[in-house]
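1. A predicted structure for the sequence below; I have some questions about it.
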Amino acid sequence: MFPGLAPLVTDPRLLAHAGGHGGICDAAAIPGPSGDDAAESAGWPFFGQLIAHDITADRSPITSDPHPGALRNARTPKLDLEMLYSDGPTGSPFLYDTGDPAKFLLGHPDGCDVPRNQQGVALIGDPRNDSHLFVLTLHAALLRAHNRIVDLLRDDGVTDVFDQARQALTWHYQWIVVHDFLPRLVGLPLVEQVLATGGRWFAPPPGQACIPLEFSHAAFRYGHSQIRHTYRLVHGGPELPLFPDLVGFRPVPADRRLDLAMIFDLPGHPPAQRAKRIDGRLPASLIALPEQVTGTVDAAAHRSLAVRDLLRGGITGLPSGESVARHIGVPPLPPDERSWPHSTPLWIYILNEAQHHGGDRLGPVGGRIVAEVLIGLLRADPASYLNREPGRRPTLPAAGPAFGLADLLTLARHAQPAI
């Protein structure tokens, strides 16, 4: 995204110390102020994780390579819910109801799980969405939302229901990213500016999008600092850490079913739990990830998500946060607002910047990267609503004047189960 900026060279041992037990990223070692709840509800960083999975799950058909006999699988990042639909009822029939192929096959009747094979492996378009309870429950909700849209279309006499339902859900999801998710994360003025004038540092031509490293290895890893220390899954239930208690890759236990109203503000329900304020510190459950998530590691420090985030930035040669700030015309944070003594790794800088601005949303560097990339990916997708029907408004029911994620989740709660 900023190819002219020099990479920040930092000793990997320093990065491992900062992100490991007792380092500056360990909330248990350096706790923040008492009461670290942010303004937004606890589910939003998990919705951000779904977006990350979606744009990295996309693939175009295998095409011929210039070298004879060679093949390559070109990846084109899009916000098109391929993580849900995969290759459709024909190419991925195990995801769909054989009695009604326009609908997804659902798991447990109350929507708490997805279909699984006899060994407990999730039958879903992207296995990463089974990594923990929160992203899995959101995935299941989107399946149910699609099925409900199929019912609504049939009520209106539509016959080509699968393709119409897929487009409707995808475009409403894209609308939510632009008009609900991004304003909460980066602020409405920045979203409106990028929509009106386009990206200044990221504006790929149609069909030629990519994911910049500054986004994938730094800015869009902001959500790791928003994970709460513990969560309640239902009213009156126990407080549980994300890992290992809510790890996935298994059928959802009866006592681990999540009410989405506990992590999103849904109409007719009490306010949900809040996300943790962005402050550069991660809860203990992310400083010591379970082996189900990391696999076998060659060093204990590599179980820390903070260490992994820092090493990614170092290995890929990302610039410092200060150099990016100067490049885009933003005054760098003063030394007393940074947790790093000199030039700061971009991921840490973006978290420090968010904390400097209150911890509820990203600051000007992180916000600019995220807004330009997500809107730029939509602009580069010829099938997105921004290209096909930019003036289109949501058509699904909304509880308030503006359609948002809460309305889509409410629609999913009203879907009828099919096993």
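-> Looks like it came in fine. Predicted, not measured: the structure shown is a model, and the values here were computed from it.
2. Every contact and neighbour count from this point should use C-alpha atoms.
-> Noted.
3. list the helices and strands the host helix or strand of residue 84 packs on?
-> Element membership of residue 84, judged by DSSP states H and E, is helix 82-85. Secondary-structure packing of helix 82-85 (3 or more CA pairs under 8 Å, 6 or more residues apart in numbering; DSSP states H and E): helix 44-57, helix 133-155.
4. okay, now the one to match up with it:
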Amino acid sequence: MAVAPLPRPHGGVRGADLSRSSVLFGGPFGRIFRALPPADYGADEAANLAALKKLAAAMLAAPDPIRNGPDAEESGIPAAFTYFGQFVDHDLTFDPASSLQKQNDPDALVDYRTPRFDLDNVYGRGPDDQPYLYSDGLHFNLGRALTGAAHNPHAHDLPRSSPAPTAAGAHPARRAIIGDPRNDENVIVSQLQGLFLRFHNHLADKHGDFAAAQRAVRWHYQWVVLNDFLPTIVADTVLQEVLPHVAAGSDLVTDPPKLRFYKPRNEAFMPLEFSAAAYRFGHSMVRPEYQLNPTLKHPHVIFAGDSTHPNLKGFRQLPADWAIDWRFFIDLEQLDWGTEDPEVHDPRNNNRVQLAYKIDTSLVNPLGHLPSTIGADPDALALRNLERGWRMRLPSGQAVARAMGEVPLLDLAINIGKFTGSDPLTPITEIDPVFADNCPLWTYVLAEAVKKPVPIMTSQGTKTCEARLLGPVGGRIVAETMVGLMLADSSSYVAQHPRWTPDAELMENGRFGLRELIKAALAT
């Protein structure tokens, strides 16, 4: 019996079938810098793509050799933030529209996306319209129990469909029954989705009412975005200009946000400068492999793998012993640094928080050949990003910097490679002269990342990692877009109750962030 293939959530490059002469970007998408000319890198499509292919190839990098302790590529930012960023992206770009609606409205003039921090990637259309997501109209269904992490004793896979018929020897498809199927595209974001289901169930027990629990989950999530995620990824000087209350330790009423560039005229929109360039910074933070828990003695690689080093591809039922020990992904508690396990074969991951890679102009080489279930045509992530930006008619990074009143980076300062201090870097104009004062916006955002020393704990004691955070162009686009979307959302805590603070029982030392949200979910 023939079996339908698993959906490819990203497919080809968005915008590949659009005419680059079109100026129609209405509906949910828009531009912050509408008048800036698009960047081109050749006289015709073939020349443009040839230049972008050279740049994409130069941005692919092999990871450093394994060593005991933090390696030079690590940033000091816990790896959980990489996948929280992916989770946020899926929330902002959730698409519940029917295929018929899309056919009738190919230019997306009707806003069938919801550019809001409302967790519709978790809640779907709610218990009335999608009752199969819920056990009793109040709590989410969870999948089968997972083991392997003693510090995550209530771990569950996502609820999944019954296995479809397969050819002899084939692995049955067990598709996740969740609000947004993209949150099952890798093992880490899949289990992060599961944590949000559990966090909702935790607050549902407290409130006893679906609407009240949903609002509480959304507001705690929005708080994490503004008060933890943005301060973790955006340079301090940039964030202080947009969210002065974070540095002042005050609130949104005493020190309200200040937006200079993201100013929707009628309704909130998703800026192409954000979605097709600046927010793709997280691709450079991906590690080539991750240790899931102490029971599994080998790290898991992102995509390609073998029987010894399995991969983290999603869209499948998880093996029973693949529960994530979230202590390996964020600083939930101090691990026992003095008792390293010799059976764990990657010292970088041995009894310490795994750190995201630096925000720089390199991507780890597993992202150079995405599996067909994730994306194709092309399958290199860097080329997909560069081609998307070109087809979406994005301006150059230097043009955006000038429009912001910033002094653009010199061509010699736009270096391609790993920002480790020892690896060789290549000025972008040596890759192709067409990039002189004409850097693709996504690459520019990565190149302008700002240094910040971050202390981390290791088995040898406290050490300092050099993090790189989003700078004046990328940080401003990301921060203003996220803050602007919350200000425009009449149901957000920013709009309804700007003095609101998280539940006191969920805070630790007066703080609530991603760490505390995960701890609350783990208790359920």
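-> That came through, no problem. The structure displayed is predicted, hence computed values, not measured ones.
5. after superposition, how close is the helix holding residue 84 of structure 1 to structure 2?
-> Compared with structure 2 after fitting, helix 82-85 of structure 1 deviates on average by 0.5 Å (mean CA distance after the TM-score superposition for structure 1).
6. so that helix corresponds to what in structure 2?
-> The aligned range for helix 82-85 of structure 1 in structure 2 is 120-123, by TM-score structural alignment.
7. what distance separates the matching stretch from the centre of its chain?
-> Taking CA atoms, centre = their mean, to the nearest Å, one finds stretch 120-123 of structure 2 lying 16 Å from the centre of the chain it belongs to.
8. How about residues contacting it?
-> 90-91, 94, 178-180, 183, 193, 196-197 (CA atoms under 8 Å, 6 or more residues apart in numbering).
9. could the residues you listed go into CSV alongside distance to residue 333 of structure 2 and neighbour count?
-> Below are the contacts of stretch 120-123 of structure 2 laid out as CSV (distance: CA to CA, whole Å; neighbours: other CA atoms under 10 Å):
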residue, distance to residue 333 of structure 2, neighbour count
90, 28, 20
91, 28, 23
94, 33, 24
178, 30, 27
179, 31, 22
180, 31, 21
183, 26, 28
193, 22, 23
196, 20, 22
197, 22, 23
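10. any idea what residue 231 of structure 2 aligns with in structure 1?
-> For residue 231 of structure 2, the residue aligned by TM-score structural alignment is residue 183.
11. Just list the residues touching that match, thanks.
-> Counting by CA under 8 Å, 6+ apart, residue 183 of structure 1 has contacts 189, 191.
12. which element is it on?
-> helix 182-186.
13. need the next SSE after that helix, C-terminal direction.
-> helix 188-197.
14. could you say what helices and strands that next one packs with?
-> With 3+ CA pairs under 8 Å, 6+ apart as the test, helix 188-197 of structure 1 has helix 182-186, helix 364-380 packed against it.
15. could you pull out the strands for the stretch 301-450 of structure 2?
-> Here the stretch 301-450 of structure 2 has its strands, by DSSP state E, counting those that start in this stretch, at 355-357, 363-364, 415-416, 426-427, 450-458.
16. what about the first one, how far off from structure 1?
-> Right, strand 355-357 of structure 2. Strand 355-357 of structure 2 versus its aligned partner: 0.4 Å mean (mean CA distance after the TM-score superposition for structure 1).
17. what's the matching range in structure 1 for that strand?
-> Residue span in structure 1 matched to strand 355-357 of structure 2, by TM-score structural alignment: 274-276.
18. For that stretch, which outside residues touch it?
-> 36-45, 225-229, 263.
19. If you rank those residues by neighbours, which is first?
-> residue 226 (29 neighbours; other CA atoms under 10 Å).
20. ok now do it, which residues does it touch?
-> 42, 45, 275-278, 282.
21. which of those are buried?
-> 42, 45, 275-278, 282 (16 or more other CA atoms under 10 Å).
22. Taking those, tell me the two that lie furthest apart.
-> Longest distance between any two of these is 14.5 Å, between 42 and 282; criterion CA to CA.
23. what do we get in structure 2 for residue 378 of structure 1?
-> Counting by TM-score structural alignment, residue 378 of structure 1 corresponds to residue 486 in structure 2.
24. neighbours around that match, how many?
-> Residue 486 of structure 2 has 22 nearby residues by other CA under 10 Å.
25. Distance-wise, check it relative to residue 279 of structure 2.
-> 16 Å (CA to CA, to the nearest Å).
26. re earlier: Serialize the strands of the stretch 301-450 of structure 2 to TSV and add fields for distance to residue 112 of structure 2.
-> Shown next, in TSV, are the strands of the stretch 301-450 of structure 2 (distance: least, CA to CA, whole Å):
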stretch	distance to residue 112 of structure 2
strand 355-357	33
strand 363-364	32
strand 415-416	38
strand 426-427	42
strand 450-458	36
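27. and the ones you listed, which is most packed in?
-> Ranked by mean neighbour count under mean count of other CA atoms under 10 Å, the strands of the stretch 301-450 of structure 2 are led by strand 355-357, which reaches a mean of 28.
28. quick one on the thing from earlier: pretty sure the match of residue 378 of structure 1 contacts residue 496?
-> No - counting by CA atoms under 8 Å, residue 486 of structure 2 sits too far from residue 496 to count as a contact (10.3 Å).
29. Now do the shared contacts for those two.
-> With CA under 8 Å, 6+ apart, residue 486 of structure 2 and residue 496 have no common neighbours.
30. Just name the closest of the contacts of stretch 120-123 of structure 2 to residue 399 of structure 2, please.
-> Distances from residue 399 of structure 2 to the contacts of stretch 120-123 of structure 2, taken by CA to CA, are shortest for residue 90, at 28.5 Å.
31. nearest residue to that closest one other than its sequence neighbours?
-> In space, and not counting its chain neighbours, residue 90 of structure 2 is closest to residue 121: 6.6 Å by CA to CA, 6 or more residues apart in numbering.
32. Map residue 150 of structure 1 onto structure 2.
-> Counting by TM-score structural alignment, the partner of residue 150 of structure 1 is residue 204.
33. Setting aside sequence neighbours, what's the nearest residue to its match?
-> residue 213 (5.0 Å).
34. now do residue 51 of structure 1
-> Nearest to residue 51 of structure 1 is residue 79, by CA to CA, 6+ apart, at 7.2 Å.
35. Just to be sure, that neighbour is in a helix?
-> No - using DSSP: H, G, I helix; E, B strand; the rest coil, the assignment for residue 79 of structure 1 is coil, not a helix.
36. Would you mind finding the match for residue 162 of structure 2 in structure 1?
-> Match for residue 162 of structure 2 (TM-score structural alignment): residue 118.
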